[in-house]
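In: The following block contains a protein sequence and its predicted model.
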Amino acid sequence: MLVVIFLRALRAVPFLAASIVFAMGAQAQAVEFRTITIKVGYGPGGGYDQTSRLIARHFGRFLPGNPDIVVQNVPGGGSLKLTKMVLGSEPSDGSVIASVSEAMSYAPVLDPQNANFDPLALQWIGSLVNEPAYCLTAKSSGVDTMDKFLRSDFLIGATGKSSVTYIFAALVKNGLKARFKIVTGFEGTADIELAMQRGEIAGMCGVSSYNISGNRDTLNLIGTFGSGTVAGKEKLIRFSDKIGDTKVREAAALIETTLQFHHPLVVPPGTPKETVEALRKGYMEMVRDPAFLADVGKLSEMTVNATSGEDISRLVSKQLKVDPNVFETARNLVK
């Protein structure tokens, strides 16, 4: 009797093994995307909008199910409005991805009254750019040197107070006692550029090299933020190097760290681990794809230097562990 039972058990082993393999295969194929919407926290025409539309043309090829991807603009507060939507009301099934400012990673520390959320709750997918940012002015403004930029009375345009266009302008204004005033309320860099062309404002801060590649002849590059250089661009003075106070310079360096993951994509908290992993994997495959890189070359002089979602999460976590006194100084620096 025992022999019969043993033989039956042996015959069942292949079927059991096959069932396990089938189940594992089914689990591996469980993530499949349909239509995805990339929501952009800025208005049409600016850098975040352009890169999001670029990504939308290619990303689906690297995701299970090869989904169609559409883009929707949700401007407001330098992407703070969209960030709050992602943390509160957007679906967590991978059908919505958000293109938000990298400044959202420390917005709750610098502006806790308006940005009352946990940056670590955001699921970071990846970012395209890791390079310095600029302050620039229209040549028609007459503000064409560092000295004039710091000592003249004029207007700088920005989106919202949680955006890089405001934060980096405020860093210069407060850290170096500049005299310019910051005007907020623009939907994106395209609107700021239009206001510069009209002579309504003189310039803006916190923009990357590809934002200026199409109209370089009409702009003055004044100085930079962040470490490193941009290939083919003149070497400029780094604003934070001009700050004399050691504590203030340390706070400025903290703020500049977000330039390591410029133009990030995020998904809501609660998005399944397998979905996040599929998006992260597909993103890093996309940024190495020759067709994608060729399309980037048609758009601008942007150099793709991607940061993975895992690395962004580690950087954000590291940021939030900084000495509270440094955060306090940074908070005062960008008021």
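Out: Thanks, I have it. Numbering: from 1, shown residues only.

In: can we go C-alpha only for contacts and neighbour counts from here?
Out: OK.

In: elements contacting the lengthiest helix in the chain?
Out: In the chain, ranked by residue count with DSSP state H as the criterion, the top helix is helix 2-28. Where contact means 3 or more C-alpha pairs under 8 Å, 6 or more residues apart in numbering; DSSP states H and E, helix 2-28 is not packed against any helix or strand.

In: and here's the other structure:
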Amino acid sequence: MLNLFRIMAFYSLYLSIFVAANANANASDSVDFSGKTIEWIVPFKRGGGADQWAQFNAPYLSKYLPGNPEVVIKYIPGSGSIKAANAFEKNAASDGLSLLGTSSSTKLPYLLGDKRVTYDFSKWQVLLMYPTGGVVYVSPNLGISSYLEIAKLRGKKLIYGSQGATSLDMIQQLGFEFLNLQVSTFFGIRGRAAGRYAFEKGIANLDTQTSSSYLKHVQPMVEQGRAIPLYSMGALDEHGALIRDPQFPGLPTLAEVYELLEGHKPSGEKWDNWFSLLTVGFGAQKSLVLPKSTPQNIIDTYHQAFEKILIDPEYMAKKNAVLGSYKQLTGDAAVRLYQQSIKPMSNQYWIRQMLLEKFNLKIK
């Protein structure tokens, strides 16, 4: 009987230690950002699509993160987002206080092995994914009033400001070439907002903006007769086929414009390569990430916050007018899309050859 009491006392002591240990573990797993400031890094100048995305989400992130931290936007433009991404990789702590809003201009140089890249895009912890679209537009000074007159642009000198040959602008450059448009490109702009500024000042007569920036900044110019939309980047249906962007149903896709010019649907190697870049560049364009070494409890806390944000009634009521109707993803769905978007591209050799021939840019 004495042994029985000893056994029961032992298990009672063990149980109390186990419960206490779990209570401490749960306490350590909790995350509280009270009194903290979180930096959402935008790797471009103010005013572009990445800025719009950050500005819209930041107040809600503050609302739903535990402790209601202040979320501030920090701009680090340079090298088509590579400067900020390299700095984030090197310096960002794993305490959940530094976020990087990436775009395809961050992803494409990584996938192509751009020697300026020192970050590992595949190792960051994704919190939110934002597929988006975009619109290409021109100045009415070129003598057209509708995309239906695009044939008149052939033979005219079109001027376009680019963030860099391996940035998201590479998709546009290939599109211009596919349409047989004579485009003179100047490099060095620090984000698409700067490209729009060059357009507004008459330095460029051809430009593109992602959907959120187009809706806010370019649509008013269209309504005033200061810009003529040519085509949207389109969207992908459930079978992966290119369709008109539901946000811009009145605008054709590049495929439709090509058919208008040539009398037949696009096909061939050049089209296939452009389409594969479109899928990577716009179908999974923007992602919000934490450093690779961030503890899981902090990652989970952010996912839980974004799950609440995406169903917030006020957020849902305002989102389409600011960001468009594209569905944002968090949690496992975001992780899956993020991983799919960074698979090695089968057309790397073709892209590298194009960059060498067109821009004298050799990628290792």
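Out: Thanks, I have it. All figures in this text were calculated on a predicted structure; none of them were measured in a lab.

In: Can you pull the TM-score for these?
Out: After superposition, the two chains reach a TM-score of 0.86 (TM-score structural alignment, normalised by the length of the first structure), with 331 aligned residues with a C-alpha RMSD of 2.9 Å.

In: now the strands for the stretch 151-300 of the second structure?
Out: Per DSSP state E, counting those that start in this stretch, the stretch 151-300 of the second structure carries strands over the ranges 158-162, 183-187, 206-210, 228-232, 235-236, 242-243, 286-290.

In: contacting residues around residue 124 of the second structure?
Out: 289-292 (C-alpha atoms under 8 Å, 6 or more residues apart in numbering).

In: which residues in the first structure form helices?
Out: For the first structure, the helices defined by DSSP H cover 2-28, 47-58, 80-88, 107-110, 146-151, 164-175, 189-197, 246-256, 273-286, 290-299, 309-319, 324-333.

In: who wins for proximity to residue 137 of the first structure among the ones you listed?
Out: Taking C-alpha to C-alpha as the criterion, helix 189-197 is the member of those that comes nearest to residue 137 of the first structure, at 7.8 Å.

In: got the buried residues for that closest one?
Out: Of the residues in helix 189-197 of the first structure, 189-193, 195-197 count as buried by neighbour count, 16 or more other C-alpha atoms under 10 Å.

In: Quick one: list the elements packing against that helix.
Out: Based on contacts counted as 3+ C-alpha pairs under 8 Å, 6+ apart, the elements that helix 189-197 of the first structure packs against are strand 133-138, strand 203-207.

In: Mean neighbour count for these - can I get that in TSV?
Out: Below are those laid out as TSV (neighbours: other C-alpha atoms under 10 Å):
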stretch	mean neighbour count
strand 133-138	25
strand 203-207	25
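
In: would you turn the ones you listed into a markdown table with distance to residue 300 of the first structure?
Out: As requested, these are exported to a markdown table (distance: least, C-alpha to C-alpha, whole Å):
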| stretch | distance to residue 300 of the first structure |
| --- | --- |
| strand 133-138 | 16 |
| strand 203-207 | 14 |
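
In: Please name whichever of the ones you listed is nearest to residue 45 of the first structure.
Out: Shortest separation from residue 45 of the first structure across those is recorded for strand 203-207, at 14.0 Å, computed as C-alpha to C-alpha.

In: Show me what that closest one is in contact with.
Out: For strand 203-207 of the first structure, with C-alpha under 8 Å, 6+ apart as the criterion, the contacting residues are 133-138, 155-158, 164-169, 192-193, 196, 225.

In: swap the cut-off to 6 Å and go again
Out: Contacts of strand 203-207 of the first structure from elsewhere in the structure, counted by C-alpha atoms under 6 Å, 6 or more residues apart in numbering, are 133-138, 156-157, 164-165, 168-169.

In: after superposition, how close is that strand to the second structure?
Out: In the superposition against the second structure, strand 203-207 of the first structure averages 2.7 Å from its aligned positions (mean C-alpha distance after the TM-score superposition for the first structure).

In: can you give me how far that strand is from the chain middle?
Out: On the basis of C-alpha atoms, centre = their mean, to the nearest Å, strand 203-207 of the first structure sits 16 Å off its chain's mean C-alpha point.

In: between it and helix 189-197, how big is the angle?
Out: Using axes from the mean of the first three to the mean of the last three C-alpha atoms, to 10 degrees, the direction of strand 203-207 of the first structure lies 150 degrees away from that of helix 189-197.

In: measure residue 256 of the second structure to residue 208 of the second structure for me?
Out: Summarising the geometry, the distance separating residue 256 of the second structure from residue 208 of the second structure, computed by C-alpha to C-alpha, to the nearest Å, is 18 Å.

In: Likewise for residue 160 of the second structure?
Out: For residue 160 of the second structure, the distance to residue 208 of the second structure equals 9 Å [C-alpha to C-alpha].

In: Equivalent analysis for residue 27 of the second structure, please.
Out: Residue 27 of the second structure sits 49 Å away from residue 208 of the second structure when distances are taken as C-alpha to C-alpha.

In: now residue 214 of the second structure
Out: The separation that residue 214 of the second structure has from residue 208 of the second structure, given C-alpha to C-alpha, amounts to 8 Å.

In: Check residue 270 of the second structure too.
Out: Using C-alpha to C-alpha, we find residue 270 of the second structure at a distance of 21 Å from residue 208 of the second structure.
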